[in-house]
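*Asks:* Give me coordinates for this.
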Amino acid sequence: MDNATGERAGYRRSAGSPRGEARRRELLEQVTDDVAENGLVDFSLRRAARAAGTTHKVLLYHFDGPEDLLRQAVVTLRARRIGNALAAGTAEAATLTARVRVAWHSLRDEESQLRRVLDQAMGLAMYDPGRYAALGRGASQQYLPTLVSFCPPHWPDQRKHEVAEMILAALRGFLVDLLTSEDGSGAEAGFAALLRAVEREEAAG
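*Replies:* Alright, predicted model coming up:
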């Protein structure tokens, strides 16, 4: 606590300094790599410090405690996933249906550990919202802009968002099915149905 203001200190102490911000980003990338490899279970500042080759006091200088650091690591992991899906979807496909298909293949074929870690984050947010709500809060806001960008540009904004919400909800369910089923056949069948629905939306003009 900052005794003068009653506010937690955290990474605001390094805000505004290009060197401090660069160091914060470097630490975050290193901690994110550890979270991607080892998951969220038993995450702590000391574990994060070992992964970043520093001390927990240094992390507390740049981040607002372990929950803030973990939240930012999860956000960074989602951004990596979104970047991969966006790059694949826009480079190889021209229609919404084709982009969704390519994005799904990117998500389906990504490392199962990454899917597991991001699902762990959502699970923790639901299981203990008092402590981990931030891990789930804003997830849709990260994913939706990419899906909206896949939609035909002439569509009204409301329609883009409605279709993007439908696609996001379905893909989330399919990713969970991939992690919990033996062969993923349910996810593939569901995805085929989703593509038919998206094709109908495109055909409607």
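*Asks:* Only C-alpha atoms from now on, for both contacts and neighbour counts.
*Replies:* OK.
*Asks:* center of this protein - which residue?
*Replies:* Against the mean C-alpha coordinate of the chain, by C-alpha atoms, centre = their mean, the closest residue is residue 78 at 2.1 Å.
*Asks:* which SS state does that residue fall under?
*Replies:* Three-state assignment for residue 78 (DSSP: H, G, I helix; E, B strand; the rest coil): helix.
*Asks:* List the contacts of it.
*Replies:* Residue 78 makes contacts with 118, 142, as judged by C-alpha atoms under 8 Å, 6 or more residues apart in numbering.
*Asks:* Please enumerate residues in contact with stretch 40-50?
*Replies:* Applying C-alpha under 8 Å, 6+ apart, the set of residues contacting stretch 40-50 is 31, 34, 35, 55, 56, 59, 65, 66, 70, 117, 120, 121.
*Asks:* Could you also give me the structure for this next sequence, so I can compare it with the first?
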Amino acid sequence: MEGERVPDERERLLELSARFLLEHGVLDLSLRTLADAIGSSHRVLLYYFDSRETLITDALDEAARLSSVRDASLLGPNGTDADVEQELVRVWRLVSADDQLPLIRLFVQVVALALHNPGPYKNFVDGLQTEWVSAYAAYLRQHGVRPSEADDLAAEIVGLQRGLQLERAIGGSSDMLDRAFAAAAGRWAERVASFA
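*Replies:* Prediction:
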């Protein structure tokens, strides 16, 4: 069709890889196994991605995009009329929903790889430390929280979110985890309101 974007080969391989990793994970994954599964060769994957680690981190990002939870751009609306508590809970429910479990498990596996061998995963780790915290901090500043307090509170929110996601990945009760996050969101909303 006219105007329809045709993905290039790298994008096609990336999407196929992301879908495979969501289903099978990354632990003990070889490029040959992945290449066979997606109808390619390990040399082609190396040509497009340079290394197994680059492919894994790019595929994790693609998997998050496919799951519609790529980053904290889920946060909104950004005006001061929005209910902070409800917004935090809404985002939590999106990133911890049953359909996100394959992505959460994949994320945990890549974190484990990065902890074991940080060098090849430097870009992943750098993004891990800044992307969500920066987005939450910007959201909080738009609600009147001073910059230094916004950064600290954002780190607290992301820390709890990730901890509860890990608990979710290993079989924690979604109802219990939802209640825990909602209780914290209520306290955070009170702190945000104190800046108004």
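*Asks:* what TM-score do we get after superposing?
*Replies:* TM-score for the superposed pair, counting by TM-score structural alignment, normalised by the length of structure 2: 0.77. Supporting figures: 184 aligned residues with a C-alpha RMSD of 2.9 Å.
*Asks:* circling back to that earlier point, now, the most widely separated pair of the contacts of stretch 40-50 of structure 1?
*Replies:* 55 and 120 (25.8 Å; C-alpha to C-alpha).
*Asks:* ok, of the contacts of stretch 40-50 of structure 1, which come out buried?
*Replies:* 31, 34, 35, 56, 59, 65, 66, 70, 117, 120, 121 (16 or more other C-alpha atoms under 10 Å).
*Asks:* Could you check which residue of structure 2 pairs with the first one?
*Replies:* With TM-score structural alignment as the criterion, the equivalent of residue 31 of structure 1 in structure 2 is residue 17.
*Asks:* Assess the claim that its match and residue 59 are in contact.
*Replies:* Yes - using C-alpha atoms under 8 Å, residue 17 of structure 2 makes contact with residue 59 at a distance of 6.2 Å.
*Asks:* on that earlier part again, between the contacts of stretch 40-50 of structure 1, which is closest to residue 155 of structure 1?
*Replies:* Residue 155 of structure 1 lies nearest to residue 121 out of these, by C-alpha to C-alpha, at 33.2 Å.
*Asks:* Tell me the counterpart of the closest one in structure 2.
*Replies:* Counting by TM-score structural alignment, the partner of residue 121 of structure 1 is residue 110.
*Asks:* residues contacting that match?
*Replies:* Contact partners of residue 110 of structure 2, counting by C-alpha under 8 Å, 6+ apart, are 26, 56, 57.
*Asks:* Would you map the strands across structure 2?
*Replies:* Here structure 2 has no strands by DSSP state E.
*Asks:* What lines up with residue 45 of structure 2 in structure 1?
*Replies:* In structure 1, residue 45 of structure 2 lands on residue 59 (TM-score structural alignment).
*Asks:* The closest residue to that match other than its chain neighbours: neighbour count?
*Replies:* Once flanking residues are discounted, residue 59 of structure 1 sits nearest to residue 49: 7.0 Å by C-alpha to C-alpha, 6 or more residues apart in numbering. Neighbourhood size, residue 49 of structure 1 [other C-alpha atoms under 10 Å]: 19.
*Asks:* and the gap between the aligned partner of residue 49 of structure 1 in structure 2 and residue 185 of structure 2?
*Replies:* With TM-score structural alignment as the criterion, residue 49 of structure 1 lines up with residue 35 in structure 2. Going from residue 35 of structure 2 to residue 185 of structure 2 by C-alpha to C-alpha, to the nearest Å gives 43 Å.
*Asks:* Over to residue 110 of structure 2?
*Replies:* 27 Å.
*Asks:* before we move on, what about residue 86 of structure 2?
*Replies:* To residue 185 of structure 2, residue 86 of structure 2 is 8 Å away according to C-alpha to C-alpha.
*Asks:* Those two: who's more crowded?
*Replies:* Higher neighbour count among residue 86 of structure 2 and residue 185: residue 185, with 20 against 14, using other C-alpha under 10 Å.
*Asks:* ok, the aligned partner of the more buried one in structure 1 - contacts?
*Replies:* Using TM-score structural alignment as the criterion, residue 185 of structure 2 maps onto residue 195 of structure 1. Going by C-alpha under 8 Å, 6+ apart, residue 195 of structure 1 touches 97, 100, 101.
*Asks:* excluding its backbone neighbours, what's nearest the last one?
*Replies:* Spelled out, that is residue 101 of structure 1. residue 195 is the one closest to residue 101 of structure 1 (C-alpha to C-alpha, 6+ apart), at 7.5 Å.
*Asks:* how near is that neighbour to residue 50 of structure 1?
*Replies:* When residue 195 of structure 1 is compared with residue 50 of structure 1 (using C-alpha to C-alpha), they lie 44 Å apart.
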